[in-house]
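**Student:** no sequence for this one, just the structure:
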């Protein structure tokens, strides 16, 4: 079933609510009242309830919105001059940003849950796979991994971020392991 098309002002209000909710959930988790999210967004509580019938629906929308943003970023990077660096930068940003949000971690790690039944999850998979394939064709990323491996590596890095004492250490090791011998040598020569 298609979503109804929103008027421009309704789209802007929905975007304000999503941004405010992402900020509020990051600080207070699900304990934040919807009225507080409305205040942060600069809209009335009725506007929040009109777009999101419950706090859980809003929370799910925030997660899906972020997954859609990641997918769009991956698509935008498909024309980058340096495919390898575009891929590695994207990989690190996804892990860094998602590690701050437990629900987003879970959404990126799952393969059959609600977030990935939605088109946003499929868009993320397709776009990140295309970015990976382009980096592999440029000789920057090992050819023996595929999109499923990439998803598993992202999920693994997210778990590592939660338990690692040294910030970004394990992610750096994974990224180095994804590089081809040629791209590792080129990277060392740039330093």
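**Tutor:** Yep, that arrived. Computed from a predicted structure; not experimentally measured. Numbering: from 1, shown residues only.
**Student:** CA only for contacts and neighbour counts going forward, please
**Tutor:** Fine.
**Student:** roughly how far does residue 106 sit from residue 121?
**Tutor:** Applying CA to CA, to the nearest Å, the value for residue 106 to residue 121 is 12 Å.
**Student:** more crowded one of those two?
**Tutor:** Between residue 106 and residue 121, counted using other CA atoms under 10 Å, residue 121 has the larger neighbour count: 24 against 18.
**Student:** give me the neighbour count for the residue nearest to the more buried one when sequence neighbours are not counted.
**Tutor:** Nearest non-adjacent residue to residue 121, counting by CA to CA, 6 or more residues apart in numbering: residue 115, 5.9 Å away. By the other CA under 10 Å criterion, the neighbourhood of residue 115 contains 23 residues.
**Student:** what strand or helix carries residue 115?
**Tutor:** In this assignment (DSSP states H and E), residue 115 forms part of helix 114-117.
**Student:** against that first model, consider the following:
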């Protein structure tokens, strides 16, 4: 990320920014739109001044936290493919999708208020996720590990359904079983 002056962030400033964004996701998920920004700063281990220097308004913080979660999800696809066999990378990403969805559901009130203010945190989200998912599916098809007749749009619909049905933290075991069942249906026989 770059500061408004155009220069790159120092390593410690980048770490602080990441800690703030992670804390924001947790706190907004727990407390909703009325979460105190001071609590986010405290959970991140930074001062309020550091939080406000990076995110001058609540809306900017909410949008940045959401976009950071989206980027982590989408950036995970090439990282997983570089370190795991394609079908294992796909399954690991599926689990991360549930993590992303859980965070997004937890932040629903904050995100809804952001949209009502005129911002669109979801711009290109769907396309980014489909591209990441397509790269994983394509790699697994090329490796002969999964069927070739299921595209990213179908798989995205399946993952979204699992997230809607079992996306709460207390439902994680069920979500994992459903992810395994979905992957099993994709395997080449």
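**Tutor:** Received it, and whenever you're ready, just let me know what you need. Source: prediction; values computed, not measured.
**Student:** coming back round to it: now the residue nearest to residue 121 of structure 1: how far from residue 123 of structure 1?
**Tutor:** 11 Å.
**Student:** residue 92 of structure 1 too?
**Tutor:** Residue 92 of structure 1 is 19 Å from residue 123 of structure 1, by CA to CA.
**Student:** how about residue 104 of structure 1?
**Tutor:** In terms of CA to CA, residue 104 of structure 1 sits 15 Å off from residue 123 of structure 1.
**Student:** against which helices or strands is the helix ranked longest in structure 2 packed?
**Tutor:** The residue-count maximum for a helix in structure 2 (DSSP state H) belongs to helix 58-83. In terms of contacts (3 or more CA pairs under 8 Å, 6 or more residues apart in numbering; DSSP states H and E), helix 58-83 of structure 2 is packed against helix 11-31, helix 86-106, helix 108-116, helix 125-142.
**Student:** what range in structure 1 does the helix or strand that the last one is followed by sit on?
**Tutor:** Sequence order places helix 152-166 as the next helix or strand after helix 125-142 of structure 2, per DSSP H and E. Correspondence between helix 152-166 of structure 2 and structure 1 is established over residues 147-161, with TM-score structural alignment as the criterion.
**Student:** what's the mean distance for that stretch versus structure 2?
**Tutor:** Aligned to structure 2 and superposed, stretch 147-161 of structure 1 gives a mean residue distance of 1.7 Å (mean CA distance after the TM-score superposition for structure 1).
**Student:** mean deviation, the longest helix of structure 2 versus structure 1?
**Tutor:** Looks like 1.5 Å for helix 58-83 of structure 2 (mean CA distance after the TM-score superposition for structure 1).
**Student:** show me how far that helix is from its chain's centre.
**Tutor:** Relative to its chain's centre, helix 58-83 of structure 2 lies at 5 Å (CA atoms, centre = their mean, to the nearest Å).
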